[in-house]
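> coordinates only, sequence not included:
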């Protein structure tokens, strides 16, 4: 049984057993084509204005989803208009955690690292190790 969580972005589906799955890759391609017109953050470090789906893009998205899961607020929750959010993305302005959130500094550090330029982002292995350490710390 699959259902969409209200907390997660609409392209993250969660099985009844709690396993999260990414969906809607067709829409991702359309969004990437649109972002090419505005020099997406991914393009700033490349000479060509070609955006491609990659592990690094997934890491960037992971940071956004982690922020949403940990704070129950979407990135740029305080910005009312989509075109303003797009402008902030193009200028490289990153989301901020909600002031009322109590996100751990180590979690915020990982999220911010996910939004660094491609070559500086953590690897999948780094993220898996971080999540494993945090999960282990919760076990009595």
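Sure thing, it's come through. None of the values given here were measured: they were computed from a predicted structure.
> going by C-alpha atoms from here, please, whenever you check contacts or count neighbours.
Noted.
> tell me the helices and strands packed up against the longest helix anywhere in the chain.
Identified as the longest helix of the chain according to DSSP state H is helix 55-71. Helix 55-71 makes packing contacts with helix 105-114 when contacts are defined by 3 or more Cα pairs under 8 Å, 6 or more residues apart in numbering; DSSP states H and E.
> second structure follows, compare the two:
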């Protein structure tokens, strides 16, 4: 239970606390966390109209939470609009980090399975390798988290999920694995500087052009100043 105990010891306003594990809610153990009123970032964006300030503020919160995790040697590994949760005060909290490693630690006779998950839309394609006709997940790193942050920035600034124009997650995975990145939706107010920075987050892993957490924080602060917002 090392990963679970590590999560329970993390304390940051933008990281969802883990209280423990419950075994009485079905066939699989459940992770016990606080209730977050507004649901996922996907829900929050769908249900609210945001100013640029609000969009950048949420982005700063997500990056602050991720910076805290990385500072404590924790890789999230699965950042998406589905597991960034928002409370009724507009506070964003990262959840489900290292979730597959957590599940691996929980004794259970069977593990959940399914098709290609929606989170693939936010995921670094370098996490998937094609071998003998099968797609096998690789180990997430801090840099793969940075790729996902680029996708979150795109979602916040445009209001649309990555690959908004493609409904099938399998098709998204195929395109992503071929190096085809999400489009910027038309008729949005994304600037060339913002779009260029998002694309830097999507640079091939290992290249120096993929920004570090500190540079993302600086970029968001700069965008707030450029917009004349305190």
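Received the coordinates, thanks. In this text the structure is predicted, and so the values were computed from the model without any measurement.
> so what number do they get for TM-score?
TM-score of the superposed chains, computed with TM-score structural alignment, normalised by the length of structure 1, equals 0.78; 130 aligned residues with a Cα RMSD of 2.8 Å.
> residue range for the longest helix of structure 1 in structure 2?
Counting by TM-score structural alignment, helix 55-71 of structure 1 pairs with residues 142-158 of structure 2.
> which residue packs closest to residue 146 of structure 2, ignoring adjacent ones?
residue 201 (5.9 Å; Cα to Cα, 6 or more residues apart in numbering).
> corresponding residue for that neighbour in structure 1?
Using TM-score structural alignment, the equivalent of residue 201 of structure 2 in structure 1 is residue 114.
> right, and its match touches residue 57 too?
No: counting by Cα atoms under 8 Å, residue 114 of structure 1 stays clear of residue 57, with 9.2 Å between them.
> in structure 1, which spans are helices?
Using DSSP H, helices in structure 1 cover 25-36, 55-71, 82-90, 105-114, 124-138.
> CSV please, covering the ones you listed and showing mean neighbour count and distance to residue 14 of structure 1.
Shown next, in CSV, are the helices of structure 1 (neighbours: other Cα atoms under 10 Å; distance: least, Cα to Cα, whole Å):
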stretch, mean neighbour count, distance to residue 14 of structure 1
helix 25-36, 13, 16
helix 55-71, 19, 13
helix 82-90, 14, 26
helix 105-114, 17, 21
helix 124-138, 12, 18
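> so can I have TSV of those helices showing distance to residue 44 of structure 1?
Output for the helices of structure 1, formatted as TSV (distance: least, Cα to Cα, whole Å):
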stretch	distance to residue 44 of structure 1
helix 25-36	11
helix 55-71	13
helix 82-90	9
helix 105-114	16
helix 124-138	22
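> for residue 15 of structure 1, which of the ones you listed is the nearest?
helix 55-71 (16.2 Å; Cα to Cα).
> that closest one vs structure 2, mean deviation?
Compared with structure 2 after fitting, helix 55-71 of structure 1 deviates on average by 0.8 Å (mean Cα distance after the TM-score superposition for structure 1).
> got the angle between that helix and helix 105-114?
Taking axes from the mean of the first three to the mean of the last three Cα atoms, to 10 degrees, one finds helix 55-71 of structure 1 and helix 105-114 inclined to each other by 150 degrees.
> and helix 55-71 of structure 1, how far out from the chain's middle?
From the chain centre to the centre of helix 55-71 of structure 1 is a distance of 2 Å (Cα atoms, centre = their mean, to the nearest Å).
> now what about that helix, what contacts it?
The contact list for helix 55-71 of structure 1 (Cα atoms under 8 Å, 6 or more residues apart in numbering) reads 7-9, 42, 73-75, 97-98, 101-103, 108, 110-116, 118, 121-124.
> before we move on, back to that, now the angle from the longest helix of structure 1 to helix 124-138?
Using the same axes, to 10 degrees: helix 55-71 of structure 1 against helix 124-138 is 20 degrees.
> now check structure 2 for the residue matching residue 127 of structure 1.
In structure 2, the residue matched to residue 127 of structure 1 (TM-score structural alignment) is residue 216.
> how far away is its match from residue 180 of structure 2?
Counting by Cα to Cα, to the nearest Å, the separation of residue 216 of structure 2 from residue 180 of structure 2 is 23 Å.
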